[in-house]
Structures are given as C-alpha cells and as structure tokens.
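Enquirer: Here is my input, please return the structure:
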Amino acid sequence: MEKNHALKVGDQAPAFSMAASGGRTVDTVALKGKPFVLYFYPKADTPGCTKEACGFNETLQAFEQAGLSVIGVSRDPVKKLDAFATKYGLTFPLASDEAGHVTEAYGVWVEKSMYGRTYMGIERATFLIDASGHIAHIWPKVKVTGHVEAVLAQARTLGAAA
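Expert: You can find the predicted model right below:
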C-alpha cells in the first residue's frame, strides 16, 4: 500500500485525541503551545518496544527539563497499555490508536514483511513537534539502540530555541 502523503519537517502536525494509559487523554488541543515528542511503536510489551519505552522513561526528567513531554502511540487497547505501563513503571502517557486514524495520519501504518509474509503494521518512528504545532524533526524506521539519546539531543536544541 503506497502512502499518499508523507509528512515533512515544517509541516503542521496532524491533530489527534486519544485515550491513554492511566485514565489520561492526550490531544493536540491540550498540547497547544508546548513542544512534545510523539513516538510510534508496533506493540506493547515486546522486546524492542519495551527497550524503547524504558529508555524514554529513564530520560523523562531530562525531556521535561528541556520543556517537552513524551507520548508513545500504538494500536494496542488502553487495557494492554495500562498493563505495560504498570509492569515497567512507565509514567508518561501511552496512547491507544485502536482505530488507526493517527498512525495513518502520520504515515507510520505501512506494509511490512516477515518470513515471506506481508502484513500491515506500525513502522517505528518518532516525531518532534515544536511549540507552534509543526514537525521539527522526524526519525523514520527507528533502530532502538541510541535512539532516545538522539531524540533528547535534538529536543534540547528545540527547547533552547523556544
């Protein structure tokens, strides 16, 4: 399936409102005027996704000091996200995009293949959104090792510019 639109740095970030772990809701209206990190991951409580989530959680204070919040997004139901957050002590919101509107709007719902089988799934990607709601940086096809540190370094430059 071809993506009919690809987001670019400088584009307005697509609006969203999603239920999240801990009984929270995350939405672009509440985030207006605040920079944030929006990262997409395939599935809660799998090895790569756990490593990435724990990495963001361990550096959350540094992100907050830079003036940014962190939001993780998958298509898992909130109940599964709550269990994932509890199991690993994740304190930032994990948002549920069960209907897939947000993953499609951000262009991360893609055709994948494993062992010769093709299927649709979330491509691990991270978006840095500035205070004006525009995309400041995109990390497509994320490899988990070293990723959180790269995002934090970029986030700090954004925070300094604010």
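Enquirer: C-alpha only now, for contacts and for neighbours.
Expert: OK.
Enquirer: could you show me where the helices are in the chain, in order?
Expert: For the chain, the helices defined by DSSP state H cover 28-31, 47-58, 60-65, 78-88, 101-105, 147-161.
Enquirer: To residue 118, which of the ones you listed lies closest?
Expert: helix 101-105 (17.7 Å; CA to CA).
Enquirer: Centre-most residue in this structure?
Expert: The residue lying closest to the centre of the chain (CA atoms, centre = their mean) is residue 39, at 1.5 Å.
Enquirer: so what's that one up against?
Expert: Residues near residue 39 by CA atoms under 8 Å, 6 or more residues apart in numbering: 70, 71, 72, 73, 124, 125, 126, 127.
Enquirer: Ok, which of the helices of the chain comes nearest residue 132?
Expert: Of all the helices of the chain, helix 28-31 comes closest under CA to CA, at 9.8 Å.
Enquirer: returning to that earlier point: could the contacts of residue 39 go into JSON lines alongside neighbour count and distance to residue 48?
Expert: Below are those laid out as JSON lines (neighbours: other CA atoms under 10 Å; distance: CA to CA, whole Å):
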{"residue": "70", "neighbour count": "19", "distance to residue 48": "18"}
{"residue": "71", "neighbour count": "19", "distance to residue 48": "17"}
{"residue": "72", "neighbour count": "23", "distance to residue 48": "13"}
{"residue": "73", "neighbour count": "27", "distance to residue 48": "14"}
{"residue": "124", "neighbour count": "23", "distance to residue 48": "10"}
{"residue": "125", "neighbour count": "21", "distance to residue 48": "13"}
{"residue": "126", "neighbour count": "25", "distance to residue 48": "14"}
{"residue": "127", "neighbour count": "22", "distance to residue 48": "18"}
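Enquirer: one more to put side by side:
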Amino acid sequence: MTTVAAGKKAPVFALRGLDGREYALQEALKHGPVLAAFFKVSCPTCQLALPFLNRLQEGYGHAASIWGISQDDARDTEEFREEFGLSFPLLLDEDGYPVSNLYGLTNVPTLILIAPDGTATISFHGFTKEGFEQIAAELARQTASKPVTVFHPHELVPDFKPG
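Expert: Below you'll find the model as predicted:
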C-alpha cells in the first residue's frame, strides 16, 4: 500500500543514483512525468516487474523519467541491474528507507506515476498487466507520444502477481 494514492500530491525527494548523480523529483518534473518504481532485489515480483520498465524507458524516456528506487545497497542494486539488464536510472533508498517511508510504502514493487504538476496519476503495488498498460497509456498521453506495447502476445506473463 501507499499513502500517495492517485490524485494526491507526491512528496518531493532527492536520492543518489548508482551513477553517483543526485536525482531530484522537483527538478525532473520540470521536464515531464516521473515513474517511480520502488523495489527490493530479493523480491520475486520485483524481478518480474522491473524488466518491463525498460520498454517504458525506450518509448518514453525522451520525455519522461523512469526511475527504479532500490531499498538495497549499491552493490546489490548494481548486481540486480546487470542480471535483469535494466536501462533506466536506479536510485538508492537505503539506510532506513527515508523516501519509502515518506511515501508510506508497505509493499514492493510499488509504482507511482507522477504528473509534471506533482500529482500522482497512477499508484499501485504488486504486478498487474493492466496497471502497466495504464501507465503506458498515461505516459503516452502526458508526453504526447505514440503508445508503447508493454507486453507481446508470445510472452507468458501472469495477469497479476502480488508484491
């Protein structure tokens, strides 16, 4: 669960990325929407969900920020990035999970799409194909981009997996 439900303002935050840069929500929103995907490397549902964010990064990364927010240390997060071939920035919410706590998270993965005005437009936890498709459609709308296909017909992907 998250206290940042759709329609609510998302709290601002800044976190260090694996690349050493600081990523600030308030700054990123000046350039377009932000998808914040909170995860733990040991979570099987996160291992299923996070690689699909690559497709969103490929389709919308020019006009939106796709961020994975790890509740693990840099070493474990880097190993996860390499194992699953993640192409979007991974931020570190370690040492007490300050941003996860700010957002009231109780489950991972939790995905929150934040519009440029700072309002959460989509918020859910776990993995749902419908949720990912809604995010893709909303990113297309908010960025005036062509819709991206998140799931291909030949892929065996469950409709839902709890986090």
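Enquirer: ok, back up a step: now do the same for the residue nearest to the centre of structure 1: its match in structure 2.
Expert: Aligning on TM-score structural alignment places residue 39 of structure 1 opposite residue 37 in structure 2.
Enquirer: Now distance to residue 16 of structure 1 too, for the helices of structure 1, in TSV please.
Expert: Below are the helices of structure 1 laid out as TSV (distance: least, CA to CA, whole Å):
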stretch	distance to residue 16 of structure 1
helix 28-31	6
helix 47-58	21
helix 60-65	21
helix 78-88	16
helix 101-105	6
helix 147-161	21
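Enquirer: distance of residue 26 of structure 1 from residue 82 of structure 1?
Expert: 15 Å (CA to CA, to the nearest Å).
Enquirer: Repeat that for residue 139 of structure 1.
Expert: Going from residue 139 of structure 1 to residue 82 of structure 1 by CA to CA gives 26 Å.
Enquirer: What of residue 12 of structure 1?
Expert: Taking CA to CA, one finds residue 12 of structure 1 at 30 Å from residue 82 of structure 1.
Enquirer: Equivalent analysis for residue 31 of structure 1, please.
Expert: 22 Å.
Enquirer: In terms of neighbours, single out the busier of the two.
Expert: residue 82 (19 against 15; other CA atoms under 10 Å).
Enquirer: any idea what residue 103 of structure 1 aligns with in structure 2?
Expert: When structure 2 is aligned by TM-score structural alignment, residue 103 of structure 1 is paired with residue 100.
Enquirer: Give the full set of residues in contact with its match.
Expert: Contact analysis of residue 100 of structure 2 by CA under 8 Å, 6+ apart lists 38, 93.
Enquirer: distance of it from residue 139 of structure 2?
Expert: 23 Å.
Enquirer: what's the answer for residue 50 of structure 2, then?
Expert: For residue 50 of structure 2, the distance to residue 139 of structure 2 - CA to CA - is 17 Å.
Enquirer: Have a look at these two and say which one is more surrounded.
Expert: Set side by side, residue 50 of structure 2 and residue 139 show more neighbours around residue 139, with 28 against 24, by other CA under 10 Å.
Enquirer: Mind telling me what the more buried one corresponds to in structure 1?
Expert: Applying TM-score structural alignment, one finds that residue 139 of structure 2 aligns to residue 155 in structure 1.
Enquirer: these two touch, right, that match and residue 69?
Expert: No: using CA atoms under 8 Å, residue 155 of structure 1 is not in contact with residue 69, being 10.1 Å away.
Enquirer: Which neighbours do these two have in common?
Expert: residue 63.
Enquirer: against structure 2, where does stretch 53-62 of structure 1 fall?
Expert: Stretch 53-62 of structure 1 covers residues 50-59 of structure 2 once aligned (TM-score structural alignment).
Enquirer: Any idea which of the helices of structure 1 gets closest to residue 111 of structure 1?
Expert: helix 101-105 (11.8 Å).
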